[in-house]
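[1] quick one: sequence and predicted model below, then my questions.
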Amino acid sequence: MSEKKFKTSSGIEIKEVYTEPKNLELPGEFPFTRGIQKDMYRGRMWTMRQYAGFSTAFESNKRYHYLLSQGTTGLSVAFDLPTQIGYDSDHEMSDGEVGKVGVAIDSLKDMEVLFDGIDLQKVTSSMTINATAPILLAMYICLAKKQGADLKQISGTVQNDILKEYAARGTYIYPPKASMRLITDVFEYCSKELPKWNTISISGYHIREAGSTAVQELAFTLANGKAYLQAAIHKGLDINVFAKRLSFFFNCHNNFFEEIAKFRAARRMWAQLTKNLGATDPAAQKLRFHTQTGGSTLTAQQPLNNVIRVTNQAMAAVLGGTQSLHTNGFDEALSLPTEAAAKVALRTQQIIAFESGVTDTVDPLAGSFFVESLTDEIEAAAWKYIEIIDAKGGSVAAIEEGYIQNEIANSAYQYQKDIESAEAILVGVNKYVDAEGLKPEVFRVDDSIRKVQIDKLISLRAERDGLAVERALEALRDSVRGGLNTMPYIIAAVEVYATLGEIADTFRQEFGEYQ
């Protein structure tokens, strides 16, 4: 089979990579500024991974099948707030929140419905879950076993990044040191049992959504990444093994060139950080990342303007070399995306991939005086932040001191002042304002979902082997006290249909809650 020729509409052949005599750095080679693969999208397109989840597992399953039928190439699961912070749907803290910002998952039974008709060995799944990540991962593993899948072939990602929760988002449960233990338990377990699974997605996305600048997003995310590397090394894990399964999750904001330069700088910096900590395998030095377009950049005013914003951001992510991409629905400043908005968001990626030509050569903006200079400047500014964090004792200490939170809050305050003074222009909000904006259909999740979930929990508790659940939870408690890896014990509890809340409460009793 002859190699595919890449040509412009005028018949001009496109080379795989272009170099400028003074800078012969190549993609796929340390420090990976130009991309982690030699041929990038000529060899393999990024994964079009649309984030979805709402209401019950049954309703979310229907949306997943719809997205797969429309050409999405990976699934990304959004969980509701009770699931994220370890409460079953019948807990008093869950009232008013069940199924609202994601899908409600109370037990393995819900997970079985969520992925009904989806072969976990063929589809990669990403789960945006942190404090309860080990429990949701255990449910995914149990379901894969039930499907007869080879766990060595299962691939996907669990976010599992608790440090940014303390700094920017808030869905933490346990104190930082206990949380870090659970995270490294996942690293250790998966390195042996699920070698293709990405054990953490170190997230700058939520740091940016909380109001940070691009430089702060980069610096704080890589500083958190460094803390996870050090924690795993301290546990005795081999950086050349576990670092291959670390991934990142970045925001893509409105400033087109700044975002591209941020992604290029991120790869270069991570390569240096991992090398400094002893990584010698190039695969352990590569920064692999998922991108989501900026949720906080979407406006409720003139929501169709968001289609242009999302396209601009998605194009920057691709030119920056992302491995995976989610594009937001234009209506997400108003509600969860409607099916129509989700389809337009996916088509945005497909048009960039197959019609724009930007995927035909690797790192097409390399050699631009502006892009190269901006990459260097962003890198230098991010290193300054990392030096400050290192001087404080690392990310955990800097978060406990409140340093990272304060830096983000100050940037968020400055941005809001700039919008209110029109120093920064937001089209449709402080310039070119319409008195009467478009009022699109909005998506609503009914509160009756909680009653559905409670009824399922009542049935589950009546049908399962209660004694087996008690024994499994007691064994889990003993594993915490004995300093053992908790993952096998979480899996054992999930298999006998212990609920998410029961497992999370077992940890609460041992670790306490972080205030």
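    That came through fine. Residues are numbered from 1 along each chain as shown.
[2] alpha carbons only for contacts and neighbour counts from here, please
    Fine.
[3] next secondary structure after the helix ranked longest in the chain?
    Ranked by number of residues, the top helix in the chain under DSSP state H is helix 369-391. Where DSSP states H and E defines the elements, the next helix or strand beyond helix 369-391 is helix 395-401.
[4] for that next one, name the packing helices and strands.
    Other elements packing on helix 395-401 under the criterion 3 or more C-alpha pairs under 8 Å, 6 or more residues apart in numbering; DSSP states H and E are helix 163-164, helix 214-234.
[5] tell me which of those helices sits most buried.
    helix 163-164 (a mean of 27; mean count of other C-alpha atoms under 10 Å).
[6] re the thing from before, just put the helices and strands packed on helix 395-401 in CSV and tack on distance to residue 171.
    Formatted as CSV, these follow (distance: least, C-alpha to C-alpha, whole Å):
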stretch, distance to residue 171
helix 163-164, 9
helix 214-234, 17
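[7] figure out which of the ones you listed is closest to residue 461.
    Of all these, it is helix 163-164 that lies closest to residue 461, at 34.0 Å by C-alpha to C-alpha.
[8] can you tell me what sits against the closest one?
    Applying C-alpha atoms under 8 Å, 6 or more residues apart in numbering, the contact partners of helix 163-164 are 176, 203-204, 206-207, 221, 224, 395-396, 399.
[9] against that first model, consider the following:
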Amino acid sequence: MFNGEELSKIKQNRESWEEKVLNKSLAKAPESKQEFKSVSGAVVNRLYTPEDIADIDYETEIGYPGQYPFTRGYQPTMYRGKPWTMRMYAGFATAEESNERYKYLVSQGSTGLSVAFDLPTQIGYDSDHALAQGEVGKVGVAIDSLKDMEILFNGIPLDKVSTSMTINAPAAVLLAMYIAVAEKQGVPADQLRGTIQNDILKEYIARGTYIYPTEPSMRLITNIFEYCSKEVPKWNTISISGYHIREAGSTAAQEVGFTLADGIAYVEAAINAGLDVDTFAPRLSFFFNSHNDLFEEVAKFRAARRLWAKIMKDRFKAKSEKSMMLKFHTQTAGCTLTAQQPDNNIIRVAMQALAAVLGGTQSLHTNSRDEALALPTTESVTIALRTQQILASETGVTNTVDPLAGSYFIEAKTKEIEEKALEYITKIDELGGAARAIDLGYIQKEISDSAFNYQMEIESLERIVVGVNKYKVEEGSPKGLLRVDPIVAEMQKKKISEVKTSRSNEAVQEKLSNLRKACQGTENVMPHILDAVKEYATLGEICDVMREVFGEYEQAVLL
């Protein structure tokens, strides 16, 4: 960005400034003895100058928004046309209660729905299963059959909203239910817009809601790619998630490196299944965390976009620029929320949301102040939504594209994260790819070590968490928290019983038998899952057929 003569002059002037100005200032008022580091532990220099970005070429590395390598965003005008999608993540207890929350959020200006499922649903068990006891409706909505999905979206026109569903191992089943509900509303599948997370590799790495072994899980994912490319073309078939990797304790560079390594594995699996990269890659999406370090996070998002564009163009020879675009949803960092002084979380979330917007996110969920204690109340989720609306309407952040571009610090940090992430990807390639690196426990160990270091910094007071290890106050027991009534489980069991009584069990068994045969062979299983869903086969029944054929995954033991 600067020629040799200019850089030489800048270096001379910097050295002169250090000698004549800086050293005198430090003699009078020394800096803190602490080491200045980012949240991820990367050293932050006192000052950044053109010397730090001397090897960055503007045209090829930064460029223009809406153009390769998309460092500055994948849309030419970004938020000047319309702001990001305000997609609030919600779901609890029964489908009826969650439906009320969705309608409330839409009425208050939310522009996209994001469904949280309870733990039994996430691991493919019906609410009446013994392993579901005590967990029904607790961390999301319980969905046992098409009947629940019909209730969940009652009165919500699926041709007018974009819906994201955080579901992984049983993603094919929940997507089939959504398609079936839309059909009942008269909305054809090719008009549906939304995303299923469908990212099983990060479940093995960081989250744990897996069911099947690696190989059949990857088959299910590529089956969804193939099916949706023909039948549901506007649907994002996967949300490759760094969010949970960061929540587990990774650094920013690890979040980018491990997430894109997972993305590489999915692209390779789809190509090996016979799909052309430019037919499915434009519908890939990503999901990132927005943590506390404002500038590091902005740089992280820019680095991820640039690195993915290079991977798709150079490694996979994608011809369409749409295949090279890293489109992503962001959620503010749940791991930073504190049970102590929960109102402080409002400020944390606002700063994290600002980082996501300055980094060019396409959609955003802002966490609620009380989520370290319980599911968010209506009041808390309203504040979280208003945070986004104030950012979009009152702060001026939508006025220009990539406003921090050209900052010596931001550009140097973007390059630093990109290079470190690429080092992780290279190491994973050497181990045989993401799935093999997971089986070996490499990725889990790297995250575990980072999480340990972060916690040690908090406990040693090297890292301050306001209200936790400094600026503490005496607090009473929290009040007004949202609690899920235990009766929800009994209500769900009753619904399942009613569904099984009213449906044609003979038809269900026929469809499940067809699904079993498809699983045992090589054909795409999505049409058979959809057929079973339409006959009101339950989630657990469908997943049990696949458990029977595919088996279950056993996690690697870290040494």
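    In hand now; what should we look at? These figures come from a predicted structure and were not determined experimentally.
[10] need the TM-score between these chains.
    For this chain pair, the superposition-based TM-score is 0.95 by TM-score structural alignment, normalised by the length of the first structure; 497 aligned residues with a C-alpha RMSD of 1.3 Å.
[11] quick one on the thing from earlier: average gap between the longest helix of the first structure and the second structure?
    Taking mean C-alpha distance after the TM-score superposition for the first structure, the mean distance separating helix 369-391 of the first structure from the aligned residues in the second structure is 0.5 Å.
[12] so which bits of that helix are buried?
    371, 374-376, 378-379, 382-383, 385-386, 389-390 (16 or more other C-alpha atoms under 10 Å).
[13] any chance of those residues in a markdown table, plus distance to residue 434 of the first structure?
    Below are these laid out as a markdown table (distance: C-alpha to C-alpha, whole Å):
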| residue | distance to residue 434 of the first structure |
| --- | --- |
| 371 | 35 |
| 374 | 35 |
| 375 | 37 |
| 376 | 40 |
| 378 | 36 |
| 379 | 40 |
| 382 | 39 |
| 383 | 43 |
| 385 | 41 |
| 386 | 43 |
| 389 | 45 |
| 390 | 48 |
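[14] sorry, back to before: closest to residue 40 of the first structure out of the helices and strands packed on helix 395-401 of the first structure?
    helix 214-234 (22.1 Å).
[15] so which bit of the second structure is the closest one matched to?
    The aligned range for helix 214-234 of the first structure in the second structure is 252-272, by TM-score structural alignment.
[16] over to stretch 108-121 of the first structure?
    The aligned range for stretch 108-121 of the first structure is 146-159, by TM-score structural alignment.
[17] how far off centre is that stretch?
    Centroid displacement of stretch 146-159 of the second structure relative to its chain, using C-alpha atoms, centre = their mean, to the nearest Å, is 24 Å.
[18] number of residues surrounding the counterpart of residue 147 of the first structure in the second structure?
    Residue pairing (TM-score structural alignment): residue 147 of the first structure is matched to residue 185 of the second structure. Residues near residue 185 of the second structure, counting by other C-alpha atoms under 10 Å, number 17.
[19] contacting residues around residue 185 of the second structure?
    Applying C-alpha under 8 Å, 6+ apart, the residues near residue 185 of the second structure are 157-158.
[20] switch to 10 Å and redo it
    Contacts for residue 185 of the second structure (C-alpha atoms under 10 Å, 6 or more residues apart in numbering) come out as 150, 153-159, 179.
[21] over to residue 151 of the second structure?
    Residue 151 of the second structure neighbours (C-alpha under 10 Å, 6+ apart): 94-99, 143, 181.
[22] name the SS class of it, please.
    helix (DSSP: H, G, I helix; E, B strand; the rest coil).
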